[in-house]
Every structure is written in structure tokens, then in C-alpha cells.
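Participant: heads up, no residue letters with this:
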């Protein structure tokens, strides 16, 4: 079972000085940070209004995860983005932000068009019913308290191991062989990265 601890991720400042980004995961892992990857998941701290970086050939999904409101302008059209409401847009588009209620954090899913399709949903956790995390998924604890155990599967038998506590923004990497299972109270982001259908390219 793989857990990516947010506290271990080094912040990278933006070129325009408007914030910092912490990269949670990318594929392939050995790809450099210059956009040669096929997908990337990250959390950004936005401290002032300004332009977003362009990602030509990519598709983006973002959601405010801390703070109240981000006003995102994409190709001249304004979109008021409230907390926990994902928004999809083209990485080719000219985009910029306003922060009418102050600093925010946002979760970013960026995928190469024609190679992968990224999805982002935000769910409320339960203490009674475990939420599995499958292959191709990442589960990021946004708020509250949660623990994860290795689920049942071909390699795990009937499930094994003690529960592991998660901190805020810690990420559980999914698996089909022994899908990790989350229990707790709070909200979790489920990021799914599916190979694109060639017919949609």
C-alpha cells in the first residue's frame, strides 16, 4: 500500500511569484517537470491574482479545496469557482485568476489530450462503509480524519494490516490487487486517470 505524505512534498514557486505548487504525482515518474509527462496531479497555493501557466495539448480539471472562491477567466469568460466544485478547461486556453475572498488552495489534474482522461470528484467519507481506491486512482484527504487499510484482494487475502492514519492532503495510491480502503469523517478527492480512447483523440 502506497501513501504519499503531503508533508514530504517540496513546494515549487511559480515563475510569476503568484503562488507555489506541490506535485503529488506524475506519469511517467521519471519525466521532467517541464511538461513531458502524460499526467500530473498537484496542489497549488494561490496567493495573488494573475495569469495561469499554459499547458498546450493538455486538459485541466481544478477545484478549490481551501478558501472560498476563485474567479477563473478562461479565454475571456469568467467562471466563479466555489469550494469542492471541479471545473474542466483546456490547457491551451489563456487563463487568469482573481481572489475576491483571499488566498485559496486548489487541486489540479492535468492530462495529455489523446493519452489520458482525468476525472476529479469530491466525496464525503463514512465511518461505517469503507471507500475503496482502485488502480488508476488517487485518493487525497481534503479535511477531517481518516484511516486507510489494505483491502481484500488476490494478494491480500481477506485484508490485512493495521489502519494507517492520514494527515490533511495525504494521498493514497490505488490498486486493484488489494484495493486500499478509506474510513473516516470528512471529505476526500478521488482522482481517476484513465487511458484515453483512441477514437476520442
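Facilitator: On my side now, so go ahead. Because the structure is predicted, anything quoted here is derived from the model rather than measured. Numbering: from 1, shown residues only.
Participant: contacts and neighbour counts: CA atoms only from here.
Facilitator: Will do.
Participant: report the separation between the two terminal residues of stretch 32-50.
Facilitator: End-to-end distance for stretch 32-50, by C-alpha to C-alpha, to the nearest Å: 25 Å.
Participant: swap that for stretch 18-36, sorry
Facilitator: End to end - C-alpha to C-alpha - stretch 18-36 spans 23 Å.
Participant: run the chain-centre distance for that stretch.
Facilitator: 12 Å (C-alpha atoms, centre = their mean, to the nearest Å).
Participant: below is structure B, check it against A:
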């Protein structure tokens, strides 16, 4: 079972100084130069998909990502007023919103700083989805291949269910830790709080 610990992720500052981003996971684009995906926060071209968590502390323009689709979800704070190609969209907490990465986008912070979860996928190659679910202490939530389970709020543990060795107990999750899904040894998450389930689907063709 693989867990990506948020505390170990490197913060990368935005070009406009309006916030920082931490990459949770990404898939390098075939043929990309080694290490090029690390520059993906600033510009597209080095990855086919990317999951990241950003802290937004100042109103301003968002970086453009031509050739990408984007799903943005406010996960901390009350409201992001997002402008996409001149149309305003008030984004409340835990309400995913999909838009083109090539759009002229900017954000305002009427209620203060926010943190958001971003899922980028290359148009025509992959499709990204974000679902917010409430965890249960009685029924474990599985995380399958092509998915990430990210703890947004509350307390939770991850284990391999029936496949877990007796000597190995469940792993405690901290806020924003991500559990990497699998179909062969499927992790299960138990607890109380809210979980973001990010799915990355490869499109046919």
C-alpha cells in the first residue's frame, strides 16, 4: 500500500506570487525530458496528468495550461470567485468545477485565503474526476487502480482489508495525505470526515 504524505511534498511558488502548489502525483508525458515534469506547475508540456494541492493567498490570474482539462475543488476556506473567459463562477467548498486549462482564468478571495485541489488531464488522452464523499467508521471505502483517496478533513486509517498481514496494522492518515489505489491489493479507508476521490481514466484511442 502506497501513501503519499502531504508533509513531505515540496511547495512550488506560483509565478505571480499569489500562492504555492504541491504536486501529489503526475504522469510524465512520453518523450518528455527527465525532470521536465517538475516544471509543470509553471507551464504545461511535461505531463499527461497531474494532481496537486494549491494554497491561494492573493487574488489574480491563474496560469494557463493549453491542451489540458482542469477540475478545481475548494478544500479549505469558504469561497473562490473564479472568472473563466469573463464568466464568474462562485465556487463553494467541496464543489468540483471543470473548465479548460487554456481558458483565461482568474480568482478572487471574498472570504479570505483558500486551498484547492486541482486535477489536470491532457485533452483527448485522459479524463479526470473528483468526488467528495463522507467517510464511515463501519463501511470502508476502497480506492481502486487509477484513483487517489485524499483525506480532506477528520480522522481516518488506510489498510489492505482482508489482504493486510496480521503483523501490520492500519496506517493513520494525516490531513491531505493521499492513498494510491490498486486493483490487486486494494486499499480501504475507514474513519470520520471527508475524502476526495480523484479518478484518472485513460480515454480510448
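Facilitator: On my side now, so go ahead. Because the structure is predicted, anything quoted here is derived from the model rather than measured.
Participant: which residues touch the residue opposite residue 198 of structure 2 in structure 1 once aligned?
Facilitator: Aligned by TM-score structural alignment, residue 198 of structure 2 pairs with residue 191 of structure 1. Neighbour list for residue 191 of structure 1: 109, 118, 119, 120, 121, 137, 138, 139 [criterion: C-alpha atoms under 8 Å, 6 or more residues apart in numbering].
Participant: in ChimeraX, how would I select the buried members of these?
Facilitator: Entered in ChimeraX, the line below selects the buried ones among the contacts of residue 191 of structure 1, by 16 or more other C-alpha atoms under 10 Å:
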select :109,118,119,120,137,138,139
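Participant: identify the residue spatially nearest to residue 194 of structure 2, adjacent ones excluded.
Facilitator: What sits nearest to residue 194 of structure 2 in space, not counting adjacent residues and going by C-alpha to C-alpha, 6 or more residues apart in numbering, is residue 134, at 4.6 Å.
Participant: what's the counterpart of that neighbour in structure 1?
Facilitator: Taking TM-score structural alignment, residue 134 of structure 2 has residue 124 as its aligned residue in structure 1.
Participant: that match: how many residues sit nearby?
Facilitator: Neighbour count for residue 124 of structure 1, taken as other C-alpha atoms under 10 Å: 14.
Participant: check the gap between it and residue 79 of structure 1 for me.
Facilitator: 25 Å.
Participant: rewinding a little: so which of the contacts of residue 191 of structure 1 is the closest to residue 166 of structure 1?
Facilitator: The closest of these to residue 166 of structure 1 turns out to be residue 139 (C-alpha to C-alpha; 10.8 Å).
Participant: just the buried residues of stretch 78-94 of structure 1, please?
Facilitator: Result for stretch 78-94 of structure 1 [16+ other C-alpha under 10 Å]: buried residues 81, 82, 83, 84, 86, 87, 88, 90, 91, 92, 93.
Participant: map the fourth one onto structure 2.
Facilitator: Okay, so that is residue 84 of structure 1. For residue 84 of structure 1, the aligned position in structure 2 is residue 94, judged by TM-score structural alignment.
Participant: residue 154 of structure 2 against residue 190, yeah?
Facilitator: No - counting by C-alpha atoms under 8 Å, residue 154 of structure 2 sits too far from residue 190 to count as a contact (10.7 Å).
Participant: can you tell me the helix or strand for the residue lying closest to residue 83 of structure 1 once chain neighbours are set aside?
Facilitator: Counting by C-alpha to C-alpha, 6+ apart, residue 83 of structure 1 lies nearest to residue 64, which is 4.7 Å off, once chain neighbours are set aside. Here residue 64 of structure 1 sits within strand 58-66, counting by DSSP states H and E.
Participant: start and end residues in structure 2 for that strand, please.
Facilitator: With TM-score structural alignment as the criterion, strand 58-66 of structure 1 aligns to 68-76.
Participant: brilliant, that's me finished.
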